[in-house]
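J.: Got a sequence here, can you build the structure:
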Amino acid sequence: MLLTALLACLAIGVVAGFLAGLLGVGGGLVIVPALLAMFHLVGIGDAHAQHLALGTSLATIVVTSISSLRAHHARGAVRWPLWRAITPGIVLGTFGGAQLAGIMSGPTLQWLFVVFAYTVATQMLAGRQPAAHRQLPGRATTSAWGAGIGVLSSWVGIGGGSLSVPFMTWHNVPVKEAIGTSAAIGLPIAAAGAIGYIVSGWGVAGLPEGSVGFIYLPALVGIALASFPLAKLGAAAAHRLPVPMLKRMFAGLLIVLATRMAWQLVSG
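T.: As a prediction, the model looks like this:
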C-alpha cells in the first residue's frame, strides 16, 4: 500500500510540476484532489483530509516554484521589483488564511475549492484576459492585492498563478512576464502557507503518522521528487508549445475534478 501511495505521489508530482512551469497555474489545482484520492486509497480518514491536502499541496509548491522561477528568471521573464512589492501582502495573507482554514470544516474548504476550480476553468475556456488598460499601482496597493491573493490561495492550496497572472496582465504586464513573475510569487505563497498549515495543525488529534501539522510528509517527498525537474521542463515548454490549446485541455480536466468533488460532497 505504501508503494502504491509513493507511485501515486510521483505521478501527481510529474503532472503538477509540468503544469506549474508551463502555465504558471495549475499545480495545486491538480495536487489537492489527487491527494484526497490518495488519502482515501491509504485509509486516511476524512476528518482532516482536506486540510492535509491543502497544507501538503502548498509545501510541495515550495519545491516546484523554486525550479520554475529559476527557469523563468534565466529567460528574463521575472519582474523582481513587482515581486518585492507584492510579497509582504502575499506572506501576511497566506499565513493568516491558513490560520482561518484551520478552524473551517473540511466540506466548507472543499466547496470553496469546487467553486474556484469551476471559475478558473470557465476563464480558461473563454480565453479572456482582463483588459490591459492601466499601470501597476503603488507598493501599498500592490501589497494589498497580494494579501487577497494569499488568503484565497491558502484556502484552495495553490501557488496563486490563476489569480496573480490576471492581476498582472490587467496592469499591462506581458503574458510571458506575468507567468514568470507568477512562478516567483508562488514561492512566498507556498512557504507562508506551508508554515501556516503547520501552525494551524500543530497538536490536532487524529492526524496520520508522518504528519507535521497539516502537512503529510510522505506525500510531500514523493510529489517533490517528481515536480522539481518537471517544473523546469514545463517552463521551457511554455516558450515553445501552444499554451492556449493546453489551457483549454487543462480547463476540461479541472471541470472533471471539480465535478467529482462536488458529487462526493452532495452524495455524502
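J.: Please count neighbours and contacts with C-alpha atoms only from this point.
T.: Noted.
J.: what's the burial count for residue 80?
T.: Applying other C-alpha atoms under 10 Å, we find 14 residues neighbouring residue 80.
J.: Can you name the residues that contact the nearest residue to residue 177 once chain neighbours are set aside?
T.: In space, not counting the residues next to it along the chain, residue 177 is nearest to residue 77; the distance is 4.5 Å by C-alpha to C-alpha, 6 or more residues apart in numbering. The neighbours of residue 77, taking C-alpha atoms under 8 Å, 6 or more residues apart in numbering as the test, are 176-181.
J.: of all these, which comes closest to residue 85?
T.: Distance to residue 85, by C-alpha to C-alpha, is smallest for residue 181 among these, at 11.8 Å.
J.: That closest one: what's it in contact with?
T.: Neighbours of residue 181 in contact, by C-alpha under 8 Å, 6+ apart: 69, 72, 77-80, 82-83.
J.: run the last query once more with 6 Å
T.: If you count contacts by C-alpha atoms under 6 Å, 6 or more residues apart in numbering, residue 181 has them with 78-79.
J.: run this one through as well so I can compare:
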Amino acid sequence: MPSLSFLLAYLAFGAVAGVIAGLLGVGGGIVVVPALVWFFTAQGFSQEIIMQMALGTSLAAIMFTSISSFRAHHRRGAVLWPIVKAITPGILVGTFAGSCVAAKLPTGFLKGFFVAFLYYVAIQMLLNIKPKGSRQIPGAPGMFGAGFGIGAVSSLVGIGGGTLSVPFMVWCNVAMHTAVGTSAAIGFPIALAGTVGYIVNGLGTPNLPPLSFGFIYLPALVGVAAVSILTAPYGAKLAHKLPVATLKRFFALFVLAMATRMLWDMF
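T.: I've put the predicted structure just below:
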C-alpha cells in the first residue's frame, strides 16, 4: 500500500481534476497525468512503465469523472446526445488503437509527446484561440474520422479529449457551453476504451507495482475518482456562471508551469 501522504495527494489532485473536468470538459487528465508521473516516480515505480501507468490510471479515473460531469451538464440541457452517438464509434476504435500503440512506446517518447501536447493546450487557452465556426457537424464518415483522431490522441496523453473535441464542435458552430457539456459526455467512451486498452496491454508486464491491474494503479484510481466525482458538478456549475475565457488563462499558466517542470525533469 502507498503511504498516507500519497493517498492524500491522490485525493487532492482528484478534487482539482473534477473541477477542471466539469468546468472545461477536458476530463482532468491534463492535471492528473503529470501529478501521477511525479507520485509514481517518488514511489519508486519502474521508469520503463511510469508513463503508461500514469496514462492508464488517468483514463480509468476519467470514466468516473466524466459520468458525474456530463450528468451535471445534461441537467442544464448542455449535452447534444446526437453528436455523442455519432462520434462514439470512431472514439472507441481510435482510443483502443492508440492505447495499444502507447503500450509499446518508450516512456521517454510518451513524456515528450505529452509535454508538447501540454504546451499546445496552454498556448491555445492563453491566447483564447478559437476556430472560426464555418460549417456544420459532418456526416457519419466525417464523424468517425474525427472520433478516431480525437480518441487516438487522447489515449496517448491520458485525457478525456475535451481539448480536441471542444474546438472541433465550436468549428462546427456548436455553442461554447454546449460544446463543453457534450465533450464531457464524449469523455466517457474515450476513457472506457482507453482503460480497456491499458489493462489488456499491461497484463503480464514485468515490474508492475503491487495493486496494479494491467497499467492501472488501483490506489491512485480510487483516490482520484472518489473525489473527482464529487467536485465535477461544481466545475459544471461554474462553467455556466463564470467568465470561462478568464479562467482558461489562469489554467493555461498552470499548465505551462507543469509542462516546463516535466521538460526540466526529462533533461
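J.: quick one on the thing from earlier: among the contacts of residue 77 of structure 1, which ones are buried?
T.: 176-181 (16 or more other C-alpha atoms under 10 Å).
J.: what about residue 25 of structure 1, which SS state?
T.: In the three-state summary, residue 25 of structure 1 is assigned as coil, counting by DSSP: H, G, I helix; E, B strand; the rest coil.
J.: what's the neighbour count on it?
T.: Here the count is done by other C-alpha under 10 Å, and residue 25 of structure 1 has 26 residues near it.
J.: Hmm, it is touching residue 159, no?
T.: No - shown here, residue 25 of structure 1 and residue 159 do not form a contact pair, counting by C-alpha atoms under 6 Å, at 7.2 Å.
J.: Quick check: which element contains residue 151 of structure 1?
T.: For residue 151 of structure 1, the element it lies in under DSSP states H and E is helix 139-156.
J.: Other residues contacting that helix?
T.: Here helix 139-156 of structure 1 has contacts from 85-86, 89-90, 93-94, 97-98, 113, 160, 193, using C-alpha under 6 Å, 6+ apart.
J.: Among these, which pair sits farthest apart?
T.: When the contacts of helix 139-156 of structure 1 are compared pair by pair using C-alpha to C-alpha, the two farthest from each other are 85 and 113, 27.5 Å apart.
J.: Looking at those two, which one has more neighbours?
T.: residue 113 (25 against 19).
J.: The helix or strand hosting that one vs structure 2, mean deviation?
T.: Remark: residue 113 of structure 1 resides in helix 106-126, with elements defined by DSSP H and E. After superposition onto structure 2, helix 106-126 of structure 1 sits on average 0.5 Å from its aligned residues (mean C-alpha distance after the TM-score superposition for structure 1).
J.: Over to stretch 230-237 of structure 1?
T.: Superposing on structure 2 places stretch 230-237 of structure 1 at an average distance of 0.7 Å from its equivalents, by mean C-alpha distance after the TM-score superposition for structure 1.
J.: Now find how far off-centre that stretch is within its chain.
T.: 16 Å (C-alpha atoms, centre = their mean, to the nearest Å).
J.: Which one of the contacts of helix 139-156 of structure 1 is nearest to residue 216 of structure 1?
T.: Within these, the smallest distance to residue 216 of structure 1 is 14.0 Å, found for residue 193 (C-alpha to C-alpha).
J.: how about the closest one, what does it touch?
T.: Residues touching residue 193 of structure 1, when contacts are defined by C-alpha under 6 Å, 6+ apart, comprise 94-95, 154.
J.: which ones among the contacts of residue 77 of structure 1 are found in strands?
T.: Helix and strand membership here follows DSSP state E; of the contacts of residue 77 of structure 1, not one is in strands.
J.: Just put these in a markdown table and tack on distance to residue 231 of structure 1.
T.: Conversion of those to a markdown table gives the following (distance: C-alpha to C-alpha, whole Å):
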| residue | distance to residue 231 of structure 1 |
| --- | --- |
| 176 | 16 |
| 177 | 17 |
| 178 | 16 |
| 179 | 13 |
| 180 | 12 |
| 181 | 14 |
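J.: corresponding residue for residue 114 of structure 2 in structure 1?
T.: Residue pairing (TM-score structural alignment): residue 114 of structure 2 is matched to residue 113 of structure 1.
J.: and the gap between the residue found closest to that match once you drop the neighbours it is linked to in the chain and residue 213 of structure 1?
T.: Spatial nearest neighbour of residue 113 of structure 1, chain neighbours left out: residue 156 (5.2 Å); criterion: C-alpha to C-alpha, 6+ apart. Here the distance between residue 156 of structure 1 and residue 213 of structure 1 works out to 17 Å (C-alpha to C-alpha, to the nearest Å).
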